[in-house]
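Colleague: here's a sequence, model it:
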Amino acid sequence: MKFLPAFLHFLTTSAMAPNITRPNPAIPLTPPTLPPPGASSNAQEIIKQLLSLTRSNIGSKLKLVKKIPLEGDVWEPEGLVRLAGSSPEEERFWISAGEYTRPTIKYPDGWRDGSDRQNGAGFAHFLVFDGNGKRVGDWVVTEKGKGEYHNGGVEFDGRFIWGCLAEYRPGGTASVVKVDVERLEVEKVFRVGDHLGAVVRDGRRLVTLNWGGRRGRIWDLGKVERRDGQVVMKDGEGGFDEPEEVVTNPSHWIDYQDCKFLGEWQGRSVMLCSGIATLGDGVEVGGLAFVDTRSLVPVWEVPFMRRTESGVLMTKNPMDVGVVDGRVRLWFAPEEGRGAVYVFEVGEGA
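Modeller: Here you go, the predicted structure:
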């Protein structure tokens, strides 16, 4: 193996100011102290309480406790990270979103070169809100004309947000990025010849999922090196980076939209994923799943059919999970345009 030229793998804002709009620059984009990851730091309690949900009781036991309208346009939200604070004013929601300026166009004769459509155009954003939904930042992280403008699912590891910038179509290309939320810097860590829509960090490994979560790639972060301040990784066939392993999702229940790493459970390393599937004739289903990060085998699944007032399934777009006052909470932001964060809590008892 050889190294790709470093300029293909490096994007940073250190040389220029980030393209960010802040209504009040005095309001910080993070809590005073960065919290631990909400999912993995509470993994066993999250697993325990979510396992109490079944197809028959989820409608009554997973309760909506709060709706937080979000200020301004959220375009299409794709990933959500909640940074816990001591108050709603200190709490932060980081939402990855795509602003689309030219739509994708389906090929009239079906699939070509691994995709069913032409790429469109747009911009990738990170939107930042406080716990009341007040907009405190809008960071545009791609430039005009860049093909990888779809900002997918995200994961917070206690220091960085990991995300995916991709062409907005199956196949295509994508880059995994590491976002420094305090210094406002973005680094491209590696690049693949496929769409990427979600990423989780499992210790020294990253797991990325392609369009609909149909295929997973497992990456060894130990192979990422720094040379002269630039991030480079060993490359593979076709000039794209080569993962340690590629696995196929054996489940055809839902297409995963956003995932969060939990930890070890029953000898497996698991993540929580949410998503939807269209089964034909307008029938949509939503659901949650614990998924083995190495094999993509779901080890627990439950349907979740709750919708917003406008009829959108809660699990259509991003999700985060954590524990507040001893109870597991799930945060969803399913709606495009003028959206909201919907906060659900697992109730006690059967």
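Colleague: drop to CA atoms for contacts and neighbour counts, all remaining ones
Modeller: Will do.
Colleague: so for stretch 146-156, first residue to last residue, what's the gap.
Modeller: 25 Å (Cα to Cα, to the nearest Å).
Colleague: got the contact list for that stretch?
Modeller: Outside stretch 146-156, the residues that touch it by Cα atoms under 8 Å, 6 or more residues apart in numbering are 37, 78-81, 96-98, 119-125, 142, 161-168, 173-175, 196-201, 257-261, 318.
Colleague: any idea which helix or strand comes after the longest helix along the chain?
Modeller: Ranked by number of residues, the top helix in the chain under DSSP state H is helix 43-50. The element immediately downstream of helix 43-50 (helix or strand, assigned by DSSP states H and E) is helix 58-61.
Colleague: which is the succeeding secondary structure element to that next one?
Modeller: strand 62-73.
Colleague: identify the residues contacting that next one?
Modeller: Contacts of strand 62-73 (Cα under 8 Å, 6+ apart): 53, 129, 131-135, 337-347.
Colleague: what of stretch 254-264?
Modeller: So stretch 254-264 is contacted by 39-43, 78-79, 152-155, 197-202, 212-214, 269-277, 285-287, 315-321 (Cα under 8 Å, 6+ apart).
Colleague: in strands, which of those residues appear?
Modeller: Among the contacts of stretch 254-264, DSSP state E puts 78-79, 155, 198-202, 269-277, 285-287, 319-321 in strands.
Colleague: one more, please, to line up against the first structure:
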Amino acid sequence: MFRRSLRPVLIALLFLLPDFSTAASSARPDGIEAARLLDTLHLDGELFHVQGLAMTATRIWVTSVDRGSRRGYLHEFERSTGRFLRRLELTDGARYHPGGISVAGGSIWIPVAEMRPDSSADLVQIDADTFRIRRRVSFPDHLGCVAIAGDRLIAGNWDSRLFYVFDLTGQQRTRVVRNPSATHYQDMKFVDGVLVAGGDRGLFSGTVDWIDWPSMTVARTLRAGAIGPVRPFGRGGPYTGEGMTIEGRDLYVVPEDGPSRVFRFRLDA
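Modeller: Got it, this is the predicted structure:
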């Protein structure tokens, strides 16, 4: 009984020891493999547990979930300064968990799900200019991230164990594919004919994967370490554990809960 009562305390102390994360990092890079950190941008305004990231030339969008109040949000920032612009609540009853997001054709696509596996979700299409909801499509599983592939939507369920492929209305499911990787993808983007997906493999590590389309096989993997202090004791986690987007050779990630920063990495050729 005494040993059992001590176990949770000892586990907590291990997480708090500074050398613990160093020891755990021996099999992973400190940042992102084959990538160089260029800069960071602080995001003003109130953010909670970050989930997804999308960007245009002038705007940054981030989704986050306030687990205490069971509410989910889409936040908009000015890209050049990180200045907060506006926020849209996405909560729909038990569905309050917004996930990884994608932008296409003037719309922001966001899955908003119950915060548990094997549950339900809405695929929400939002006008990027007006912040008005254009469409909300219900689906009988948790959806945690979404990417736009031409005339197709690709959505991952809890930990992206499965990928669902829909037509662009989000209403007709055309295909179901098992995750070809052990990574729990949290955010993904369709770039130059390839699905680029980032996620975690645990508290201290994650990957960014390039997945061929439509075969859905992993063509390239970059390992990622963690930024500390690591959740649940801090606000950090694996660099690729939450919001992620990519532009050319620049990879952007938001690994911290609020207050948050956008980290910009330059990938090797």
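Colleague: list the TM-score for the superposed pair.
Modeller: The TM-score (TM-score structural alignment, normalised by the length of the second structure) is 0.80; 236 aligned residues with a Cα RMSD of 2.4 Å.
Colleague: of the contacts of strand 62-73 of the first structure, buried ones?
Modeller: 53, 129, 131-135, 339-347 (16 or more other Cα atoms under 10 Å).
Colleague: out of these, who's nearest residue 292 of the first structure?
Modeller: Among those, residue 53 lies closest to residue 292 of the first structure (Cα to Cα), at 18.8 Å.
Colleague: rewinding a little: so the longest helix of the first structure corresponds to what in the second structure?
Modeller: When the second structure is aligned by TM-score structural alignment, helix 43-50 of the first structure has no counterpart there.
Colleague: compute the inter-axis angle for that helix and strand 62-73.
Modeller: For helix 43-50 of the first structure against strand 62-73, the angle by axes from the mean of the first three to the mean of the last three Cα atoms, to 10 degrees is 110 degrees.
Colleague: so how far is helix 43-50 of the first structure from its chain's centroid?
Modeller: Put simply, helix 43-50 of the first structure sits 20 Å off its chain's centre (Cα atoms, centre = their mean, to the nearest Å).
Colleague: can you pull the buried residues of that helix?
Modeller: 43, 45, 46, 47, 49, 50.
Colleague: do stretch 158-176 of the first structure as well
Modeller: 160-176.
Colleague: among the residues you listed, name the ones in strands.
Modeller: Using DSSP E, these in strands are 160, 161, 162, 163, 164, 165, 166, 174, 175, 176.
Colleague: excluding chain neighbours, what is closest to the last one?
Modeller: Distance criterion Cα to Cα, 6 or more residues apart in numbering; nearest residue to residue 176 of the first structure, sequence neighbours excluded, is residue 164 at 4.6 Å.
Colleague: trace that neighbour over to the second structure, please.
Modeller: In the second structure, residue 164 of the first structure lands on residue 111 (TM-score structural alignment).
Colleague: my read: its match touches residue 121, true?
Modeller: Yes. Applying Cα atoms under 8 Å as the test, residue 111 of the second structure and residue 121 come out as touching, 6.5 Å apart.
Colleague: overlap in contacts of those two?
Modeller: With Cα under 8 Å, 6+ apart, residue 111 of the second structure and residue 121 have common neighbours residue 143.
Colleague: and the match of residue 164 of the first structure, what is it in contact with?
Modeller: 97-101, 121-124, 143-146.
Colleague: the same query, at a cut-off of 10 Å, please.
Modeller: 90, 95-102, 121-125, 136-139, 142-146, 155-157 (Cα atoms under 10 Å, 6 or more residues apart in numbering).
Colleague: ok, now residue 194 of the first structure?
Modeller: Residue 194 of the first structure sits next to 114-115, 166-167, 169-175, 209-211, 215, 240 when contact means Cα under 10 Å, 6+ apart.
Colleague: can you pull out the strands in the stretch 251-350 of the first structure?
Modeller: 255-265, 268-278, 284-292, 298-303, 319-324, 327-332, 338-346 (DSSP state E, counting those that start in this stretch).
Colleague: dump the buried residues of helix 43-50 of the first structure into TSV; add distance to residue 293 of the first structure as well.
Modeller: Shown next, in TSV, are the buried residues of helix 43-50 of the first structure (distance: Cα to Cα, whole Å):
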residue	distance to residue 293 of the first structure
43	14
45	19
46	17
47	15
49	20
50	18
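Colleague: count of neighbours near the closest residue to residue 117 of the first structure other than its chain neighbours?
Modeller: Closest residue to residue 117 of the first structure apart from its sequence neighbours, by Cα to Cα, 6+ apart: residue 106 at 4.0 Å. Number of residues near residue 106 of the first structure (other Cα atoms under 10 Å) recorded here: 14.
Colleague: hmm, residue 106 of the first structure is touching residue 170, no?
Modeller: No. Residue 106 of the first structure is not in contact with residue 170 according to Cα atoms under 10 Å; the separation is 11.1 Å.
Colleague: can you tell me how far the closest residue to residue 58 of the second structure other than its chain neighbours sits from residue 55 of the second structure?
Modeller: Counting by Cα to Cα, 6+ apart, residue 58 of the second structure lies nearest to residue 79, which is 5.1 Å off, once chain neighbours are set aside. According to Cα to Cα, residue 79 of the second structure and residue 55 of the second structure sit 8 Å apart.
Colleague: one more: residue 28 of the second structure?
Modeller: Taking Cα to Cα, one finds residue 28 of the second structure at 28 Å from residue 55 of the second structure.
Colleague: between the two, who's got more neighbours?
Modeller: residue 55 (21 against 18).
Colleague: now whichever residue in the first structure pairs up with that one: how far from residue 323 of the first structure?
Modeller: Under the alignment (TM-score structural alignment), residue 55 of the second structure pairs with residue 82 in the first structure. To residue 323 of the first structure, residue 82 of the first structure is 11 Å away according to Cα to Cα.
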